[in-house]
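# Return a 3D structure for these sequence lines:
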Amino acid sequence: MRMIATASLLLGMAGALSGCDREVPAPAIAPTPKPSPELVDELARDPERLKELRRLCVEERDQVEEELCAASALAARKVFMGESKPRFMPIPMFPRNPPP
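Below is the predicted model:
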């Protein structure tokens, strides 16, 4: 019984280590363009245009510029989350200048 457990453990380790020497190339990810704040504000103020642009970005992504899709995503987040100030100020756990 103990020999079977040891053999299955060794087979499992051999199977897990068999793929360790292979190099897996990292996927190429294009950088997301940073849209202008004016465009984001303009889209946040016009809900119909924002809705249409979000639909186009989902359904016909190849026909819409990447900057417009990024701007529409930021505008949708701005509309949903709002622009309020934080309710509290986080207290750092380790202050840079501790009191004497």
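# contacts, neighbours, all on C-alpha from now
Fine.
# Now do the helices in this protein.
Listed in chain order, the helices found in the chain under DSSP state H are 2-17, 37-45, 47-59, 66-81.
# Same list, the ones you listed, but as JSON lines with mean neighbour count please.
JSON lines is the format used below for those (neighbours: other C-alpha atoms under 10 Å):
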{"stretch": "helix 2-17", "mean neighbour count": "11"}
{"stretch": "helix 37-45", "mean neighbour count": "17"}
{"stretch": "helix 47-59", "mean neighbour count": "15"}
{"stretch": "helix 66-81", "mean neighbour count": "18"}
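# In space, what's closest to Val79 - neighbours in sequence excluded?
Ala44 (6.0 Å; C-alpha to C-alpha, 6 or more residues apart in numbering).
# and for comparison, fold this next one:
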Amino acid sequence: MPLTALQERFIDTYTSDPRSATAAYVRAGGSDGPGAKVTACRYLQHPAIEEGIRRQQERFRQEQWAVRDELFVELKGIIHSPDCSASEKLRATELLCKLFGLL
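Here you go, the predicted structure:
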């Protein structure tokens, strides 16, 4: 059975900010009543929604790796460029270290 539009929006809102399933449910357009928490919990246990969340998280991870790769190439180019100053190279090295969690 396909997901409803509300369930699809829930996947998007919950994946972008997973701190509160209830808040994600309400932001997706669900009712902000006493049953919101119960419905949000049910959504998190729904197999198709779980799979949708996993797919969305994986897509975000892939996008982050792509951006990280682009930054790596750009910063490496600055570090090895004869046209950049020592301070620019030092800053690029610092940013590269931060990118890889070395600082």
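# Please state their TM-score.
For this chain pair, the superposition-based TM-score is 0.27 by TM-score structural alignment, normalised by the length of the first structure; 36 aligned residues with a C-alpha RMSD of 2.6 Å.
# OK, contacts around Gln57 of the second structure?
Neighbouring residues of Gln57 of the second structure by C-alpha atoms under 8 Å, 6 or more residues apart in numbering: Thr15.
# do that again at 10 Å, thanks
By C-alpha atoms under 10 Å, 6 or more residues apart in numbering, the contact list for Gln57 of the second structure reads Ile11, Asp12, Thr15, Ser16, Glu51, Glu63.
# possible to save those as TSV with secondary structure?
Below are the contacts of Gln57 of the second structure laid out as TSV (DSSP: H, G, I helix; E, B strand; the rest coil):
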residue	secondary structure
Ile11	helix
Asp12	helix
Thr15	helix
Ser16	helix
Glu51	helix
Glu63	helix
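# The residue nearest to Val79 of the first structure and Leu50 touch, don't they?
Yes. Here Ala44 of the first structure reaches Leu50: they are 7.0 Å apart, a contact under C-alpha atoms under 10 Å.
# what about Arg59 of the second structure, neighbour count?
If you count neighbours by other C-alpha atoms under 10 Å, Arg59 of the second structure ends up with 12.
# Tell me which helix or strand it sits in.
According to DSSP states H and E, Arg59 of the second structure maps onto helix 47-80.
# one step back: name the residues contacting each of Ala44 and Leu50 of the first structure.
With C-alpha under 10 Å, 6+ apart as the test, Ala44 of the first structure and Leu50 both reach Ala71, Ser72, Ala73, Ala75, Ala76.
# Just send the residues you listed back as CSV, with distance to Arg2 of the first structure too.
Putting these into CSV (distance: C-alpha to C-alpha, whole Å) gives the following:
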residue, distance to Arg2 of the first structure
Ala71, 62
Ser72, 62
Ala73, 58
Ala75, 62
Ala76, 60
